[in-house]
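**Q** Just the structure for this:
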Amino acid sequence: MSGPLRSSPVLVLLTVVAGLLLPAVPAAAAPSFQRYVAIGDSFTSGPFIPPQVSPGCFRSGRNYPSLVSERLGVPLADVSCAGAGIREMFARQTGGPFGAIANQPPQLDALTPQTDLVTLGLGGNEMGYIELALRCARHGVTNLTGSPCRDDVLRDGHDEYQAAIEQAEAGVDRVLGEIRKRAPQARILVVNYMQVMPEDTGCHPDVPFAAGDVTYLHGLQRTLNEMLARQAGENRVEHVDVYAASAGRHACAPADQRWVEDAFPENEGAPLHPNAAGMAGVADLILRQL
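**A** Down below sits the predicted model:
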């Protein structure tokens, strides 16, 4: 039997030369974009998260569009604005509680044929989520049993908030179509809403809702997110599922774990809105998907 095989000097030399001549396998690189436009409402703009770079829109310099732009090194046109809904995509924002101080052009006007990345966070104001939260808080101050807010909403047998989500679907479809028309080369990502409330238990007095109303609010948010996912699919654009990633990081979670603040914020952020940690979490999800 022959002894152990030994590499000859010639074989070693050929192996080294071959290694030098073969092309290296490139490492995964971040995608390159030329112009990023961020469209959305207060869950995009980041109220009360410093620095506030556009006080009229309660827009933060540390919201998720700013973090994504910085990480990718891409110029950003962030036109997200608190209080914005489908109307403000096409018309100047002048109405509502924030409109008088926002007074900004239609958000879709920021799009150009050169725009190649767009994120869209829209629908919460169409549903009236914050209005409903305030309504439920008023009930919760005096009644923490059952579902007094839900019972009030449904007293005539009609759920106006559920109906608003259904009516908003055509508007979201129209907005996505207009984005594609104005920025035909863009990669478009629909960003849904992170979990605001737990599924079935509250945290009074930090969030003064009756337990049954917590379940009701959670169900409406789930319906809103399902509508956004459906529209992303029908329009053949991408969907970023922030809701799933934020499970357990709702307003009733411990302060150092939550992505959404409660009625009395302990972190940087507005009540029942994303805080700085939530914005960083959304940015990470978007970057991972890109």
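**Q** For the rest of this, base every contact and every neighbour count on C-alpha atoms.
**A** Noted.
**Q** In space, what's closest to C149 - neighbours in sequence excluded?
**A** Of all residues not flanking C149 in the chain, C136 sits nearest, at 5.0 Å (CA to CA, 6 or more residues apart in numbering).
**Q** Next one: that neighbour from G219, what distance?
**A** 14 Å (CA to CA, to the nearest Å).
**Q** got it, and F264?
**A** Taken as CA to CA, the span from F264 to G219 is 23 Å.
**Q** this one next, for a side-by-side:
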Amino acid sequence: MGQAPAGGQRDDRADGELGDRVGAQGRQRHEPHPAAEAGRTVSQPRHEHAQVDAAFDKLKGRLASVAIDAGRKSPKAVVALVGYPKLLPADGASCNRSEVPFASGDYAFLHGTLVRLNDLIKEEAAKGGAHYIDTYKPSVGYDMCAPKDKRMIQPLIADGGIAPAAAHPNTPGILRLGAAVTQALAKLDR
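**A** Predicted coordinates:
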């Protein structure tokens, strides 16, 4: 929930809207949410949960349909859906807040959403007759909050601005995740 100003009224509109907060306030450099700086949790507004649920509902059946179509058009192909790597930890305790500036509650919400998305991709692969390739397990311990020399996922903020390839694999991550996908495909029957 938003913080209560001196008058006691909370403003819940900005909670969880990182891009809107940064852009709307015209900041040259990103500043963490005040609650994150204080180590407090910012709850996700209910409308954001509903939006995520609606997005998941839209995906249901669509990925399976894509897998079925791919198998139909290329009957000799190995069809696989690839899940997402672990982007960030569930609690954020290991995160450098200047690089990954979320409030504590945001980590759990975002991590849970990613796990839920991978579960959906896996279910859709099974429904569509495709294989599921897990890139989450090979990335555990290498998320954007891992030490700089160990991480496979770029943090959100670097040098005071949005990091290039923010929340995407860096070069070691591309190589490691690519190897995981290649190894998984090699094990599949054709």
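**Q** And the helices in the second structure?
**A** Under the criterion DSSP state H, helices of the second structure are mapped to 18-24, 34-37, 46-59, 62-73, 104-127, 171-187.
**Q** give me the stretch of the first structure that the fifth one matches.
**A** Translated: helix 104-127 of the second structure. Aligned by TM-score structural alignment, helix 104-127 of the second structure falls on residues 211-234 of the first structure.
**Q** ok so, going back, looking at C136 and G219 of the first structure, which one has more neighbours?
**A** C136 (25 against 16; other CA atoms under 10 Å).
**Q** ok, that one - contacts?
**A** Neighbour list for C136 of the first structure: 148-150, 208-210, 213 [criterion: CA atoms under 8 Å, 6 or more residues apart in numbering].
**Q** can you redo the residues you listed as CSV with neighbour count and distance to A283 of the first structure?
**A** As requested, these are exported to CSV (neighbours: other CA atoms under 10 Å; distance: CA to CA, whole Å):
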residue, neighbour count, distance to A283 of the first structure
P148, 21, 37
C149, 26, 34
R150, 21, 34
P208, 24, 30
F209, 31, 30
A210, 27, 33
D213, 27, 30
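**Q** quick one, strands of the first structure?
**A** Here the first structure has its strands, by DSSP state E, at 36-40, 52-54, 59-60, 76-78, 117-121, 187-191, 238-240.
**Q** quick one: which of those is nearest V10 of the first structure?
**A** Nearest to V10 of the first structure among the strands of the first structure is strand 187-191 (51.8 Å), distances taken as CA to CA.
**Q** In the second structure, what range does the closest one match?
**A** Alignment note (TM-score structural alignment): strand 187-191 of the first structure is matched to residues 78-82 of the second structure.
**Q** What of stretch 40-59 of the first structure?
**A** Going by TM-score structural alignment: stretch 40-59 of the first structure matches no residues.
**Q** Show me which residues of stretch 212-227 of the first structure are buried.
**A** 212-222, 224-225, 227 (16 or more other CA atoms under 10 Å).
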